[in-house]
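# the sequence and its predicted three-dimensional model are supplied below.
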Amino acid sequence: MTKSEITKELELKPELVHGALRTLEEKLMVHRYNRNRNPWTTHNRYRLLTEYESPEEPEKKLVIDQLRAIGPLTFAELRRECGMPLNVTRSILNQLQEENIVSRIVVVGATRLFTYCLTEEVESIKKTEEKKVTRVISWRDPLLTHIRREMYAQYGEAWTHPIVSGGMVTGYMEAWAMSGLLDVREVVLNEELGIEKFLDALDEFATYQENFHSNIIRVKAFAGTRIEELDAAIIKKFESNGYQRIREWLVKGPVINLSYQKREIYGYLLWKQRIHPERRFRNATEAFREMGGIRSEYELSLRIQGRFFHPRDYGNEMEIVQGVMIPGYSTYCTVRDAIIYRDARNMVSEPEDRRLLALTIDSKGLPREELYRRSGMDPDSFKRSLTRLYQSLHLVRTTRGNYRTLPVNRIYEAGEARFRVVKRLILSFGIISAEDLGMLLKGEIPMAELRKILSKLEEEGILVKGFLKEESETLYWIISEDLERVKGHLFQGSFVLTQADRLSHYLSQDVKQKFGLGACNVIFSSTRTTGAFKMSKRGKDVTITEFRGGNQERHVIEAWCRQWRMNLEWELKSDEKVEI
C-alpha cells in the first residue's frame, strides 16, 4: 500500500503515518516495494517483510559478510557498516580472531592503520598490484566506505562524486542526474591528475546513465571557473573529446545547437495544437481522429473552423464514448481510441466486477439506476465496483450517459499501446521536455518508460533534442521535421484558453510563474499570454474571482462571455476595482 492509502484507511494524520512507517522500516518490519519501476519516479509502496528463520549467531554472519564485501575495514568503519553497538562489535571481532576467521593487518600509507579482513584473503591482499586507473564513482560506491572521511576533510560537503586514481582520492565532481542528461556543476582535480584522464573516466561513468536513456553530459564549471571564463587551452581539450560550446556550457552528446524565443515557441504550440487560425480542423471528425479525444466544447471551439457542437452531439456521426482516458481526464473519444487507452492502462478486472460487465455488454448501455437495480449489489459494493471499472476503462459511458463495455479484443499489447498514446501526445505539441510529458500524463506512465519512448523516437529520427528554449536550462525534444517551422506563426486576435484545455495544462508552470495563479483561464493576444483569471460558474452565470491584466484583457473576457451567452459578474477577492 502507498502512504496515502494507509492514511486514508486508518483515518490518521499523514505525519503520524510517516513517523510510524519510518519506525517500522528501521526495525525491518516493513520495506518499500517497487515492481519493475524506477524507485525515484514512482510512489513508495510498503509491505511486510517476509518472515524467515534467522541464521545461528547472526551478528557473526553480519561481520563476516561485511568484511567479505568491502573489507579490509577499520574497527570504526566495520562498526558503522554493521550498525552494532561498540561492545558487541568488539566481542564478535575477538571471537572471530580466536577462531582464525578474521585477521588484523596493518595498512601503510600516509599513516599506519589497523584494519580487519578475512584470514582467507590475507595472501591475495599481499599479492594485489595497484593499478592507477582513474574513475569517477558515485556516493553509493562501496569504495566510499574507505575514503569518506578523507573526502569530507579535503572538500567539505560540496562533492557528490569522488574522483579516484587507483585507491587514492584525486578530486571530486558535483553532478546531478536530470531528465535526459548528467548535469556537472563543478569539477575539482588535484594537480597530478590530467584533464584527459578525467574526461575518459567521466565518459565511462556516463555509460551508467545510458541505462536510463540519458546520453548527454553538460559541464557548467571547471576548477571553480565558469565555462565562459575558462582558459582556451582547457576548452580545446574538452572539444577534442567531443564536447561543443552551447551557450555558457560544454555539452557532449547528440544535441542540436538551436534555441528559440518563448514567443516563437508559443506560436509553434498554437500551430501544432490547431488553435492557430490558419491551421484549424475543417470538421469534428478530423479533430477526434488526430487529437485522440475532446474534453469539452471550449477545447473544440478553438480548434475547428465554422460551426461546432458539444462533443457528445457528434454521437450520430461517430461512435463516441466518454471515459477517464490517458491523461486521466474525462474525455469524449471514438471507441477505437478508448480501446487503445484501455490496452495502455492494462488493468485487470476483479472477480466481483464480472456481474456489472455482463449486464453492460450491449453497446446501448444501461443507466446507472437500472444497472444498480439489476446488479443486486449493496450500494457501497456497487459504487466501488463501478468506480473501479470506469477508472480502468472496462466501462465507459455513451453520449446519452449510459454505462457500456468496450469490445473485448485488444488492438495492441500494453507496451505498444502506451508507446502510441505517448507518441500522439508528443506529436500534438511538437516540442516537449521529459518533465512536461510526465506532468501532462499525471504520472500515469513512469518516467523511466517515458525516457525509453523518447529515446526510441530519437532512434527512429522523429525527434531531436537540445536546449531549445532561450533562458531555460531544460532539455527539450522537438519534431525533427519542424525545426524550420517554429518561427513565423504570428497572427492578429485574442482568445481565452480555459483551464481544462490540454494546452493550458502544458503551460501551467509558465502561467503560474508569470501571473501567480494556479489552475486558471489564460488570455492570449496573438502568441503572448497577456492575462489570466479565475472564475466560478453556475449554469450560465459566471463570476470572476481573480484577475490579472488590463482593460484590453477585460474586454476579451466580456467578448468571450457574450460568445457563450453567459452572464458576467466581477467579485474580485483583492481590492482591485473593475469598471464594467
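Great, that's in hand.
# when you work out contacts or count neighbours from here on, use the C-alpha atoms and nothing else.
Fine.
# quick one, strands of the stretch 1-150 of the chain?
Per DSSP state E, counting those that start in this stretch, the stretch 1-150 of the chain carries strands over the ranges 30-33, 45-48, 102-108, 112-118, 134-136.
# buried residues in the second one, which are they?
In terms of neighbour count (16 or more other CA atoms under 10 Å), strand 45-48 has its buried residues at 45, 46.
# over to stretch 386-402?
386, 388-399, 401-402.
# ok, back up a step: out of the strands of the stretch 1-150 of the chain, which is closest to residue 151?
strand 134-136 (13.4 Å; CA to CA).
# use this one as the comparison:
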Amino acid sequence: MHQNSRHENETLALDKMDELRDDFALRGRCEMFRVNLKAMAAAHQLAQGTNLRGHLVWGRKSHFEKLLTIRNLQSNDEDEDILQFFREHHDPVIFMERHAMKRAEFRKLISPLVRSGHLIQDYRGGFKTISPNSDSDLWDVKSEYIRGLVSEYPVISLKQVERLAGSAFSAEEISDVMHAFEEDGTLIKGFLVDDLQDICWGRQDILEGLKGIRKTRDLVVPPSDPLIHYFGSLLRERFGFGSAYMVFHKEEPIAAFKANTKDGVIEVTDFVGDSELEKEALRVMKEFAWEHDMPLTGKLYEQLRSR
C-alpha cells in the first residue's frame, strides 16, 4: 500500500492527496522530496483546517467544504457575525482591531469554529468561512468518501474503516455503506486474513493480483500518515502505543517509538520492539531520519545504540 502510493515528487503526491498533516506525511508519499509542505501550501494555495479525525491538516478549500458537508453541523447563531466577517474579509487583524480584541481572545473565539470545520486558515494566515455543499445528497457524499477510503486498501475491517473515517460516521452508516459496496461488486466479504478472526472486506481485483505486488521497502510510518490508523489495533496490541512511529522490516512491524521533532531533530522518547531485531529497527530509523534530514537524538537513542 505504502509503496504503490508513492509518487515521483512532492507535486505529484500533492495532486493525489486530499489532505496532509506535515512534512513527514508528504515525504512518505514521494520518491524525491525537494520542497517542504509550507512552501507547497503557498504554491498551491492550500489552507489548514480540521479533518474528520480531529487533526489539523493542509488541503484545498473544496476538500474542507466536503468535510463540512459530511459533518452536517449547523453553526451557532452567536457565531454568525464571525462567519459573515470571514466570508467577506480574510485578515484577522482587521477583525481584532474592529472589536478591540487581543490575539489570545481572538484565538479563543475562533478555535471552536476551526475544530468544527466552519473556518480554515490559509497559507498567508488569513481565515475563510467554509460552507457545506447544499446541492449534494448527504448520503451520496458520505458513501463516496468511504469508497475513496476503502479503495486504497486490499483488505480492511469494520474497525479500521471507523478509525480512518472519523467520528462523523456512525458504525451503522459505515456498515450500510460497506454492504452496499458488496452488492455493487466493489468489495467482497469474508475471513480474508489468515491470522485475523474478524470479518473483513477486500477488493477482489487487488486480492487476485497479490502475487504480482512488489515487496515494500523497510520504512517508518509516522503518526501523521493516514496509514497509521489502518494499523491502529496492531500498534496498541503489540507495542502498547495509541500513537507512535511504526518501524517495518521485511513488511513486518518490528518496533514502535515516540519522539519529539522540534528544532530539526528527532528526539526518541520511548521505544518498544523485538529485542532480536533491535539493530534492524535502528537501521530503519536512521534511514528515516536521513530522508528527513533530521538526526536522531536523545538519551534513549544513545542507550539503544550502545547495546
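On my side now, so go ahead. It should be emphasised that the depicted structure is a prediction, and the values quoted were computed from it without experimental measurement.
# which of the strands of the stretch 1-150 of structure 1 sits closest to residue 442 of structure 1?
Nearest of the strands of the stretch 1-150 of structure 1 (CA to CA): strand 45-48, 18.1 Å.
# in structure 2, what stretch matches the closest one?
With TM-score structural alignment applied, strand 45-48 of structure 1 matches no range in structure 2.
# hmm, back to that, the strands of the stretch 1-150 of structure 1: which one's closest to residue 3 of structure 1?
Proximity to residue 3 of structure 1 (CA to CA) singles out strand 45-48 among these, at 7.2 Å.
# list the helices and strands that closest one packs on?
Contacting strand 45-48 of structure 1 under the criterion 3 or more CA pairs under 8 Å, 6 or more residues apart in numbering; DSSP states H and E are the following elements: strand 30-33.
# in structure 2, point out the residues matching the strand it packs on.
Mapped onto structure 2 using TM-score structural alignment, strand 30-33 of structure 1 spans no residues at all.
# now for the counterpart of residue 281 of structure 1 in structure 2: which residues touch it?
Residue 281 of structure 1 maps onto residue 7 in structure 2 when the alignment is built from TM-score structural alignment. Neighbouring residues of residue 7 of structure 2 by CA atoms under 8 Å, 6 or more residues apart in numbering: 13, 29, 30, 31.
# quick one: residue 7 of structure 2 from residue 63 of structure 2, how far?
Noted for residue 7 of structure 2: a distance of 21 Å to residue 63 of structure 2, by CA to CA, to the nearest Å.
# with residue 131 of structure 2 instead?
As judged by CA to CA, residue 131 of structure 2 and residue 63 of structure 2 stand 11 Å apart.
# most packed of the strands of the stretch 1-150 of structure 1?
Burial of the strands of the stretch 1-150 of structure 1 is given as mean neighbour count (mean count of other CA atoms under 10 Å); strand 134-136 ranks first at a mean of 23.
# re the thing from before, of residue 131 and residue 63 of structure 2, which one has the most company?
Set residue 131 of structure 2 next to residue 63 and count neighbours by other CA atoms under 10 Å: residue 131 wins out with 20 against 16.
# show me the helices in the stretch 201-350 of structure 1, by range?
232-240, 262-272, 284-291, 297-301, 335-345 (DSSP state H, counting those that start in this stretch).
# aligned partner of residue 66 of structure 2 in structure 1?
With TM-score structural alignment as the criterion, residue 66 of structure 2 lines up with residue 340 in structure 1.
# if I pick that match, what's in contact with it?
Per CA under 8 Å, 6+ apart, neighbours of residue 340 of structure 1: 410, 411, 412, 417, 421.
# closest to residue 118 of structure 1 out of those?
residue 417 (53.3 Å).
# residues contacting the nearest residue in space to that closest one that is not next to it in sequence?
Sequence neighbours aside, residue 344 is the residue nearest to residue 417 of structure 1 in space, at 4.8 Å (criterion: CA to CA, 6 or more residues apart in numbering). Each residue near residue 344 of structure 1 by CA under 8 Å, 6+ apart is listed here: 413, 414, 415, 416, 417, 418, 421.
# let's see 7 Å
Shown in contact with residue 344 of structure 1 (CA atoms under 7 Å, 6 or more residues apart in numbering): 414, 415, 417, 418.
# among the residues you listed, who's most crowded?
Busiest of the contacts of residue 344 of structure 1 [other CA under 10 Å] is residue 418, holding 24 neighbours.
# which position in structure 2 pairs with that residue?
Residue 418 of structure 1 maps onto residue 142 in structure 2, by TM-score structural alignment.
# how about TSV for the contacts of residue 344 of structure 1, with distance to residue 222 of structure 1 and secondary structure added?
Output for the contacts of residue 344 of structure 1, formatted as TSV (distance: CA to CA, whole Å; DSSP: H, G, I helix; E, B strand; the rest coil):
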residue	distance to residue 222 of structure 1	secondary structure
414	45	helix
415	42	helix
417	44	helix
418	41	helix
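# against residue 173 of structure 1, how distant is residue 443 of structure 1?
Residue 443 of structure 1 is 31 Å from residue 173 of structure 1, where distance means CA to CA.
# how about residue 460 of structure 1?
34 Å.
# and these two? which has more neighbours close in?
Between residue 460 of structure 1 and residue 173, residue 173 has the larger neighbour count (other CA under 10 Å), namely 23 against 10.
# next secondary structure after the helix or strand encompassing the more buried one?
Using DSSP states H and E, residue 173 of structure 1 maps to strand 168-178. For strand 168-178 of structure 1, the following helix or strand on the C-terminal side (DSSP H and E) is strand 181-189.
# distance-wise, check residue 84 of structure 2 relative to residue 116 of structure 2.
Here residue 84 of structure 2 is placed at a distance of 16 Å from residue 116 of structure 2 (CA to CA).
# same deal with residue 15 of structure 2?
Counting by CA to CA, the gap from residue 15 of structure 2 to residue 116 of structure 2 is 25 Å.
# that older thread, any idea how far the residue nearest to residue 417 of structure 1 is from residue 452 of structure 1?
Remark: distance between residue 344 of structure 1 and residue 452 of structure 1 (CA to CA) = 16 Å.
# all strands of the stretch 151-300 of structure 2, in order?
Along the stretch 151-300 of structure 2, counting by DSSP E, counting those that start in this stretch, strands occupy 155-157, 188-190, 200-202, 219-221, 245-249, 252-260, 266-273, 296-297.
# could I get the ones you listed as TSV with mean neighbour count and distance to residue 55 of structure 2?
Below are the strands of the stretch 151-300 of structure 2 laid out as TSV (neighbours: other CA atoms under 10 Å; distance: least, CA to CA, whole Å):
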stretch	mean neighbour count	distance to residue 55 of structure 2
strand 155-157	21	22
strand 188-190	17	31
strand 200-202	22	26
strand 219-221	24	17
strand 245-249	22	17
strand 252-260	20	17
strand 266-273	17	21
strand 296-297	18	25
